[in-house]
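Participant: only geometry, no sequence info:
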């Protein structure tokens, strides 16, 4: 009997030790990364990678990259950057849009692709968290089978929980001004996340997150508004004829997204429209449409990141949890996801009422989410214009156009820009720098430097 009792106690202790170990493993999984394969020498910035568990049992493990501000991390803003998709990895933002590293554009020869420093990183004046979300994106994963698939509203809650836990482990940043940013499909999740954080600050969560505002680039906002803007945009950019445009307006009555199936004349005109535009690279209409494996194509850089991230030495350096090891994809469109926010306009309205400042910017050569639609929903908020439409300048050259509204919202175009910040990274960096510092976009700035 005594032996049975001793055996029971011993097994219980082993189980307790095992549970404590598991708890520690999932509570503290952050790692400082000093160097990365493909980059010469130590990293010239402070990088941390890790997992934060969310959900009742912390079954969802969200992977993040955190880079401290290169200026004054104790006081500079903290920015959470969400890549669109849904299902596009945070690496897209980090290596192509606004991070301190990018791929060296050499033709792949079977060896590990190289990384080089950028001169346009937003981390020059803010700390940044690049987050792999929703679950299944990048290196984020679930330790158990999920009964509820990710959704727009569900992600807003998960991201809020992630932030609370992340700041709990990084309390030195809890008083820094906090912003949420992203582009493309993040136009749905970012406004909802801002509202969720704002509600949490008032209702449930202490200490409050020092939320100040948000920014979005070429944001998907309302499928009807965004979709209906593509035809007038195509006409304005001389992609379709005046005759076709006038016929579309008259026969389809401005409704191009949800066409009456009995309106055969409209459907026929839309077929003609698609014939004119189907061979365009929609993310930037001036770029050629070609295969990702073509070294002469813009999107070849995405192939390089695929080779780099899927290298075993890179995953080891990033401290990737073995449970999440699988083939990394820049964007995985196959994951189940519920799009339960039809329009994020009401979220913008609520965030405006609550006083949060915002920056909405549009690359003016994006055919995916044309700037025309973005201007339509901004106008629907019905706020007075504070600063009239005017050019914003870099080195005495027009970099785009901008105006501001009474709800602390700034709208800006990026001249020659595309669907994401990556097409004009120098210009978007200057734009972000001015806005985050509370300056007017049309102010003065230092000379631009070129990417190394």
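Facilitator: The structure has been received and is ready for your questions. What you see is a predicted model, and the numbers here were worked out from it, not measured in a lab. Numbering: from 1, shown residues only.

Participant: use CA for all of it now, contacts and neighbours both
Facilitator: Will do.

Participant: Identify the residue spatially nearest to residue 193, adjacent ones excluded.
Facilitator: residue 156 (4.4 Å; CA to CA, 6 or more residues apart in numbering).

Participant: so that neighbour makes contact with residue 199?
Facilitator: No. Residue 156 is beyond contact range of residue 199, at 11.5 Å (criterion: CA atoms under 8 Å).

Participant: Between those two, which is the more surrounded one?
Facilitator: A count of neighbours by other CA atoms under 10 Å puts residue 156 above the other of residue 156 and residue 199, at 22 against 13.

Participant: How about the contacts made by that one?
Facilitator: Residues near residue 156 by CA atoms under 8 Å, 6 or more residues apart in numbering: 189-190, 192-193, 196.

Participant: do that again at 10 Å, thanks
Facilitator: Contact analysis of residue 156 by CA atoms under 10 Å, 6 or more residues apart in numbering lists 134, 162, 188-197.

Participant: downstream neighbour of the helix or strand that it is a member of in the secondary structure list?
Facilitator: Element membership for residue 156, per DSSP states H and E: helix 152-169. Next helix or strand after helix 152-169 toward the C-terminus (DSSP H and E): strand 178-183.

Participant: helices and strands around the helix or strand that that following strand is followed by, which ones?
Facilitator: Per DSSP H and E, the first helix or strand lying C-terminal to strand 178-183 is helix 186-203. Packing partners of helix 186-203 (3 or more CA pairs under 10 Å, 6 or more residues apart in numbering; DSSP states H and E): strand 78-82, helix 152-169, strand 178-183, strand 211-217, helix 345-353.

Participant: another one to put next to it:
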């Protein structure tokens, strides 16, 4: 089971443009201009080690896309974009210092009888996620500090509450973390970790495992712009397995919760409607529903 997973440099690199166009974030004319200028190979625009990234016409066309989406939260385009030093951050820092956080923050992680989490809490929590535009290829995987270079702040994300909570002595003790004097303070997307990828595209691995008979569920929150569902849909289709369950909605709590397509060799591609990069964070009930059904071997 893989959720919003970076899988292949080309498929994931080419996924952004159709996603932002399909979501109405860029105009038809911008989409057509980039299609023409980049000749369908959008992923080369991000490449660091190919002469194709010096293609002036492609680069200039894609700058229009960048300008259109730069103010969006990449992990869920429906979520707010928080800015470093804005009034929200200042208010939260002051509230934490004074011990006057509202009830929703005091109940951080609380789940009520309807399995719905407090949205106001979720908007302000953030864990490690794949950095936007970090391609899946052999070599060092650039994390946010390397991508941003001049600033430690991850675009649109507020880590005020997460930092305060994870640096609390009682919390550190409860999760068996070393004392701050030993490991230092918790930091959002620290640059102290280096991760190198040496396996290339994951598609051959998926092909091998599914051909051996292992079941696979590839799911995507359909509002994640960091690893768009358009790339996952494309690479699962590229395996060229026969479609045995044609694109259809799946339900949770009596409502359409997303869409799925089933293939030979026990492969399913599934979207979760309205979810971002970390599906259970945004849609816990729906995530539990499809997860439970899949584990039990029931139809989703």
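Facilitator: Sure thing, it's come through. Everything quoted here is computed from the prediction, not taken from an experiment.

Participant: Please identify the most buried of the helices and strands packed on helix 186-203 of the first structure.
Facilitator: Of these, the one with the most neighbours on average (mean count of other CA atoms under 10 Å) is strand 78-82, at a mean of 26.

Participant: residues in the second structure aligned with it?
Facilitator: Strand 78-82 of the first structure corresponds to no residue of the second structure when matched by TM-score structural alignment.

Participant: and the next helix or strand after that strand, how far from the chain's centre?
Facilitator: Next helix or strand after strand 78-82 of the first structure toward the C-terminus (DSSP H and E): helix 91-92. Between the centre of helix 91-92 of the first structure and the centre of its host chain there is 9 Å, according to CA atoms, centre = their mean, to the nearest Å.

Participant: Find me the equivalent region of the helix or strand following helix 91-92 of the first structure in the second structure.
Facilitator: Using DSSP H and E, the next helix or strand after helix 91-92 of the first structure towards the C-terminus is strand 101-103. Using TM-score structural alignment, strand 101-103 of the first structure lines up with nothing in the second structure.

Participant: what about residue 256 of the second structure, neighbour count?
Facilitator: 14.

Participant: about what we covered before: and of the helices and strands packed on helix 186-203 of the first structure, who's closest to residue 250 of the first structure?
Facilitator: helix 345-353 (27.4 Å; CA to CA).

Participant: how close does the closest one sit to the second structure?
Facilitator: For helix 345-353 of the first structure, the mean deviation from the second structure after alignment is 1.1 Å (mean CA distance after the TM-score superposition for the first structure).

Participant: In the second structure, which residues correspond to that helix?
Facilitator: Using TM-score structural alignment, helix 345-353 of the first structure pairs with 203-211 in the second structure.

Participant: Give me the residues contacting the matching stretch.
Facilitator: Against stretch 203-211 of the second structure from outside (CA under 10 Å, 6+ apart): 7-8, 11, 199, 212, 214-216, 235-236, 238-241, 264-267.

Participant: Just those residues: which are in helices?
Facilitator: Using DSSP state H, the members of the contacts of stretch 203-211 of the second structure that fall within helices are 11, 235-236, 238.

Participant: Which one of these sits in the busiest neighbourhood?
Facilitator: Within these, residue 11 tops the neighbour count with 23 neighbours, counted by other CA under 10 Å.

Participant: Now check the first structure for the residue matching that residue.
Facilitator: In the first structure, residue 11 of the second structure lines up with residue 225, judged by TM-score structural alignment.

Participant: wait, its match sits on residue 258?
Facilitator: No. Residue 225 of the first structure lies out of contact with residue 258 (CA atoms under 10 Å); the separation is 11.2 Å.

Participant: picking up where we left off before, could you dump the ones in helices among the contacts of stretch 203-211 of the second structure into a markdown table with distance to residue 84 of the second structure added?
Facilitator: Output for those, formatted as a markdown table (distance: CA to CA, whole Å):
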| residue | distance to residue 84 of the second structure |
| --- | --- |
| 11 | 32 |
| 235 | 36 |
| 236 | 38 |
| 238 | 41 |
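
Participant: Residue 168 of the second structure: which of these is nearest?
Facilitator: residue 11 (41.1 Å).
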